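**Q** Okay, sequence plus prediction incoming.
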Amino acid sequence: MSPMPRFTPEFLDELKSRLRPSDVIGRFVKLKKRGNAWWGLSPFKPEKTPSFSVDDRRGTYHCFSTQNHGDIITFLIETQGMTFPEAVERLAADAGLELPAENPEAAARAEKAKGLAEACAAAAKFYQAMLHRADGREAMDYLRGREITDAQIEAFAIGFAPAGRNALKDYLLNKDFPEDVLVEAGLLIKPEDGGASYDRFRNRIMFPILGSRDRVIAFGGRALDPNARAKYLNSPETPLFHKGSVLYNFNAARAAAADDKKPLIVCEGYMDVIALWGAGIKRGVAPLGTALTEDQLALLWRSSDEPVLCFDGDSAGVNAAHRSVDRALPMLKPGKSLNFAFLPEGQDPDDLIRSEGVAAMNEVLAKARPLVDVLWSRETTIRPLDTPERRAALRSHLRDLVKQVADKDVRGAYGEELSRRLDAEFRPPERRQSYGGGARQGGNPFRGSSRDFGKGRGPNQKGPNNRGMGFRYAAPARPTPGLKGPSQWVREASLVLAAINHPALIERHEDAFFGLELADPGLKTLLGEVLAAISTTPTLDSAGLKSHLSQTGAAGILERVTQDPQLRNNWRLRPDAEIGEVELGFQNALAHHLFESTHKQEVARSASQIFTEGDGAWKAAAAAREELINSSKPEEAEGDEGDSPKRFADALERMKQTVDKKFGR
């Protein structure tokens, strides 16, 4: 049988009955009595006229400007970023109500944790007292040298651990704390050889670390001895303390962030958080000596949509920022990201505030850069980008990074944004595409590869065993503006429809699709949406792709392409056609398209260049041009080979050889 829920309805009712909502909420919102209710400014949005009401009789609050409504538990969850258990535990402590245990084992763990927390609280009081005694004079002098005030010392309960091996041990044993509890709480070290236990923290400035309900769960200690093995030392992992799940000063900082309606600020160390607090910026937190973990990021995002990570401007700080980018990228959600603030090189927040004041710190925070900027800056500066191959490597690596983003919507947004930046950075101005609605036609870089087209052949009859050109083009009854002729629209549309009915074709011929130049603006838009969708969700099948496209700005052109009778009658373009046959037809159709749009122009230019050089050269060029034209005609491509891409290439090569020979190259 599963254990009973920890918080039963009866327990929650008892909890709410012991606390007045106006007292709980009044700690966070300034309330004034008006009639039978309390009124104040909304904690959910900035406003000048109070629209937030608290009713003690009903035990609820209601915000008329945002329609947020709930009880005291909901209030703490929505405004303080707490989880449901955290909110209940906080309120239970305020009400003096003992938390129920789920089962005997849980009750035993809770009792044990209570003993460990009581030991840590007693240790914190001991350290605080020691700071103000003769043994703590050096520690106090250090703090004064760092311009730490009495108010900061009191707010953060800063203390001092004496240099003796047994100072804390003797004090706590005399308070009747069992030695094994002190060892398990991380306050004492018990040697493995069976020797006597001794104080873990010695001759260090002590910073208590608080958990839920603001109870002390661990410590951080800063060595006064410059030769100490570790400048900073944290408590070990204990039943109370899991370093990767805790942020220093989190409880106080998230309350301040909620009051200020500003994001949390993540610093590197205790002193930075304390310096920010002294300057009036009370939203600072810090990981405990390591890079941010997944748990810590989740903790941040419960209170701030876009917390600011503050790093030193030196190489170590930049590297730490890059590690945070990599850690956060897979976890990004709509509206949940990170901003990065970089301080002048060699300075941390404490240094900057002491040397230049809080205005300089606020200026740094105001210039915080979004995660995508830091990612782009890193990827475009760590490698040279002066050759096509190196730019292709950048494109490939960015594509791999985007694929790490788990959330589909954010993944798609990152693909589009980085695609736009690549286009702006590396494409010639005359070839840059507009970037509205969907991905650029032929421009999304996140599906490119080094694959070539292969050497396929294609049939020209309506049967799977006959070989020939592939997709056939017949002129539609209606002309399309901007095209050289109506058959060009059918030719271009057939290439796009092949991708829509067979998305696997894009995987096989990525470079061809992403480099495809189309004359028809509607087909450009449609292909751009196709490539953006496949980039975001590579597993999309034809039905899913069409469903997605029908919700985009390309829905109209999609309907025209899929309903065109000439395209529907082409058996190679049907969704049930074999992918191998579709591929063969696509290769030859692409060759025809390239000839019509590119190769024919190239041959014409070459012929005109050598026209004045003599009759023989001109005739050779004309013959090559004629062969190219003939090889592009479907009705004459039924020879043994039927390999039009190869025939185009061979003819162009003969053309090149003629020119080289004529000019003695």
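**A** Noted; the coordinates are in hand.
**Q** going forward, measure contacts between C-alpha atoms and count neighbours the same way
**A** Noted.
**Q** Surely residue 122 touches residue 171?
**A** No. The criterion here is Cα atoms under 8 Å, and residue 122 misses it with residue 171 at 9.3 Å.
**Q** which one of these two has more residues nearby?
**A** Between residue 122 and residue 171, residue 122 has the larger neighbour count (other Cα atoms under 10 Å), namely 17 against 14.
**Q** nearest residue to that one other than its sequence neighbours?
**A** In this structure, residue 122 finds its nearest non-sequential neighbour in residue 172, 7.5 Å apart by Cα to Cα, 6 or more residues apart in numbering.
**Q** part of a helix, is the one you found?
**A** Yes. Assessed by DSSP: H, G, I helix; E, B strand; the rest coil, residue 172 belongs to a helix.
**Q** buried ones in stretch 251-265?
**A** 251-259, 261-265 (16 or more other Cα atoms under 10 Å).
**Q** Centre of the chain to it, how far?
**A** Relative to the centre of its chain, stretch 251-265 is centred 22 Å away, using Cα atoms, centre = their mean, to the nearest Å.
**Q** Repeat that for stretch 291-307.
**A** 12 Å.
**Q** Between the two ends of that stretch, how far is it?
**A** Terminal residues of stretch 291-307 lie 15 Å apart, using Cα to Cα, to the nearest Å.
**Q** got another, please set it beside the one above:
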Amino acid sequence: MALSPAFLDELRARTPLPGLIGRKTRLLKSGRNWKGCCPFHGEKTPSFYVYDDHFHCFGCGAHGDAISFLMRAEGAAFPEAVERLAAEAGLEVPKPSAQDAARERRARDLHAVMAAAAEAYHRRLFLPEGRPALDYLRRRGLKEQTIRDFLLGWAPGGRGAIAADLRGEDITEDQLIEAGLLREGEGGEPSRDFFFSRVMFPIRDRRGRVIAFGGRILGDGQPKYVNSPETPLFRKRLGLYGLDLAREGAFRGATVVAVEGYMDVIALHQAGFTGAVAPLGTALTPEQLEELWRISPEPVLCFDGDAAGARAAARAAELALPLISTERTLRLATLPAGEDPDTLTAKRGPAAFQGVLDAARPMSDALFGLITEGRPSATPEQRAALRNRLAGVAGTITDKSLAAEYRRVLLDRFFAASRIKPGGRPPPPRRPARPVIEAGPVRAERARMMFAIILRHPWILSQVEEAIGLLDLPEGPAAQLRAAILAWPVAAEPLDSEGLIAHLAKYGVEDAVAWALMPTGLPLAARPEALPGEVEEGFWHFFLRLRGEAELIEDQQEARQTLAETNDASAQRRLILVTEALDAIRRGEAASGAAGDAA
């Protein structure tokens, strides 16, 4: 059964291993992986680990992917295992044709060609003609074992060198051209080497097979680096240099970090950072990000500490935002000015780069600076433009709840930065300050009333679920209730009060439910007999009084826009409620109305 590697890779990617293996043995979460008792040998202490794309038993040595697990666990033949997994994944197994079989044979042959070429270039590095390249690598601080581990080599300057080296391997000129090792001659001229007078860096796929080369010229010639042309084995936007080694490093706990160049990757691996990879001479692509996430849920992107590095970081963040989720994100690290990972580890040792990794910022923290850097905000027009930019960037995130969180974080920082400029003064108060009223208990009481309304009328959750996720709630029962309520699969159960309360009991928040439903001071909207209009108005009344002033200003502007677009009565009512809440805060009455809000 000849199937393309691309199809098999997609099949593996679409088959969640914990779900498949969990049918045979009970798995428990262990960090970002899973563990359990091995289904292949009797054991009482779990030594069987399940990762994103493979499993491994430290007891009996069983190791493999989804296909091999099904073959081993159920005695399925390879074609049967593929057919069953493909059916579950919604994939159609391609029917092999004569052309497909020929293409597969040719790909296998090309892998052999590339492996032979890598060995040939590597041998030449240690010949007298390769001495300048070897000296260059040693001056860059590489040990001989590192040079051999990465199979670094030398492509000489003479015409026909690689063809001569591989002549004894029964490799044809057509194969060398198809593999990107020769350029086809023009106008009757003979073919010539694609790489000459360059230090050679074999590029391997995630399975460790050589699929292309990068070549660096010695001296100051241009271009400094040249990569193989695209071939049946190699597409530049899909690969990462060092990916096969980084997979192994991540398996052993290394931080996955994307840096800029080949030498950076090699120097970091030599210094012990075995999760290092690099794009292939271009900016990161969505496909390369997907590869990073296949081996780590939170890889680090490392950038230079200059203006070009900041621009590269901003581009990478903009590329990644539509792709991130609650399960996968990024951290961003910045190198000291004038340094790259290679020079930093050479001058100051591994501890210096570890400090860079330790200082890496989560995407949510770094994003505000990347967006606002260099953007003026002195005038109302400039501030409005910047605010729209922040909201628009957050809106590119596909996951709605995550987009709402990013929007809140970015606008919180925007409003905080807008209130007091460096060297400036805070704006004068609108009126003489009132005596300070302790707001904490009042906020808790308003949160209690809001949740009492939800508990008695959970049908409103479909309208307000995202809204309550945005609130900055006081710690304690209110925060516990929100977490448990948002965990309720609303669409899977009847939207009634008893069902919701029974669900919350499973989360151990019975005390928080009792707190919310204490009869003292509850509003009319929290009574079981309240009409839908009363319930909606009551919820938004308390919700808006739990929002901050900056958020209410934003709500008011959105409500005005909605009213202008729809001229709807509900939009008008919402604008009135928001305006009342905003006026209450500005009058200093945010703490005074808790009891008055209740009936």
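**A** Structure's in. What do you need? Being a predicted model, the structure only gives us computed values, none of them experimental.
**Q** quick revisit: what lines up against the residue nearest to residue 122 of the first structure once you look at the second structure?
**A** Under the alignment (TM-score structural alignment), residue 172 of the first structure pairs with residue 166 in the second structure.
**Q** With residue 344 of the first structure instead?
**A** Aligned against the second structure by TM-score structural alignment, residue 344 of the first structure finds its counterpart in residue 336.
**Q** and that match, what does it touch?
**A** 304, 305 (Cα atoms under 8 Å, 6 or more residues apart in numbering).
**Q** Apply 6 Å and report the result again.
**A** Residue 336 of the second structure is in contact with residue 305, counting by Cα atoms under 6 Å, 6 or more residues apart in numbering.
**Q** Secondary structure element holding it?
**A** If you go by DSSP states H and E, residue 336 of the second structure is not part of any helix or strand.
**Q** any idea how far it lies from residue 356 of the second structure?
**A** 8 Å.
**Q** contact partners of stretch 67-83 of the first structure?
**A** Contacts for stretch 67-83 of the first structure (Cα under 6 Å, 6+ apart): 21, 60, 61, 62, 87, 255, 302, 303.
**Q** Does the fifth one lie in a helix or a strand, and which?
**A** Translated: residue 87 of the first structure. helix 84-95.
**Q** Count residues in the vicinity of the residue nearest to residue 485 of the second structure when sequence neighbours are not counted, would you?
**A** Excluding the flanking residues, the one nearest residue 485 of the second structure by Cα to Cα, 6+ apart is residue 504, at 7.0 Å. Applying other Cα under 10 Å, we find 22 residues neighbouring residue 504 of the second structure.
**Q** same thing with residue 6 of the second structure?
**A** A total of 9 residues lie near residue 6 of the second structure under the criterion other Cα under 10 Å.
**Q** what residue of the first structure takes the place of residue 151 of the second structure?
**A** So residue 151 of the second structure corresponds to residue 157, using TM-score structural alignment.
**Q** what's the matching residue for residue 247 of the second structure over in the first structure?
**A** In the first structure, residue 247 of the second structure lands on residue 254 (TM-score structural alignment).
**Q** tell me which element that match is part of?
**A** Secondary structure (DSSP H and E) places residue 254 of the first structure in helix 250-260.
**Q** One more: residue 582 of the first structure?
**A** helix 579-594.
**Q** Check the mean deviation of that helix from the second structure.
**A** Superposing on the second structure places helix 579-594 of the first structure at an average distance of 6.2 Å from its equivalents, by mean Cα distance after the TM-score superposition for the first structure.
**Q** Just the buried positions in that helix, please.
**A** Buried residues in helix 579-594 of the first structure (16+ other Cα under 10 Å): 579, 581-594.
**Q** quick one: residue 321 of the second structure and residue 545 of the second structure, what's the gap?
**A** Distance from residue 321 of the second structure to residue 545 of the second structure, counting by Cα to Cα: 31 Å.
**Q** higher neighbour count, the two?
**A** residue 545 (25 against 21).
**Q** Please say which position in the first structure that one maps to.
**A** So, by TM-score structural alignment, residue 545 of the second structure is left unmatched.
**Q** which SS state does residue 545 of the second structure fall under?
**A** Going by three-state DSSP: residue 545 of the second structure is helix.
**Q** Tell me the spatial nearest neighbour of it, not counting adjacent residues.
**A** residue 581 (5.8 Å).
**Q** Could you check how many residues crowd around residue 102 of the first structure?
**A** So residue 102 of the first structure, with other Cα under 10 Å, has 14 neighbours.
**Q** Quote the end-to-end distance of stretch 195-208 of the second structure.
**A** End-to-end for stretch 195-208 of the second structure, by Cα to Cα: 22 Å.
**Q** Going by neighbour count, which residues in that stretch are buried?
**A** Quick answer for stretch 195-208 of the second structure (16+ other Cα under 10 Å): 195, 196, 197, 198, 199, 200, 201, 202, 203, 204, 205, 206.
**Q** For those residues, work out which two are farthest apart.
**A** Based on Cα to Cα, the longest span within those runs between 197 and 206 and measures 28.0 Å.
**Q** What segments of the stretch 301-450 of the second structure are strands?
**A** 331-334, 361-362 (DSSP state E, counting those that start in this stretch).
**Q** could these be laid out in JSON lines, adding mean neighbour count?
**A** Below are the strands of the stretch 301-450 of the second structure laid out as JSON lines (neighbours: other Cα atoms under 10 Å):
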{"stretch": "strand 331-334", "mean neighbour count": "23"}
{"stretch": "strand 361-362", "mean neighbour count": "16"}
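**Q** For residue 19 of the second structure, which of those is the nearest?
**A** strand 331-334 (28.0 Å).
**Q** helices and strands around the closest one, which ones?
**A** Applying 3 or more Cα pairs under 6 Å, 6 or more residues apart in numbering; DSSP states H and E, we find strand 331-334 of the second structure packed against strand 300-303, strand 361-362.
**Q** what's the burial count for the corresponding residue of the first structure for residue 397 of the second structure?
**A** Here residue 397 of the second structure is matched to residue 405 in the first structure, going by TM-score structural alignment. Applying other Cα under 10 Å, we find 20 residues neighbouring residue 405 of the first structure.
**Q** cool, and residue 270 of the first structure?
**A** 24.
**Q** What's the match for it in the second structure?
**A** With TM-score structural alignment as the criterion, residue 270 of the first structure lines up with residue 262 in the second structure.
**Q** next one: residue 119 of the first structure
**A** When the second structure is aligned by TM-score structural alignment, residue 119 of the first structure is paired with residue 113.
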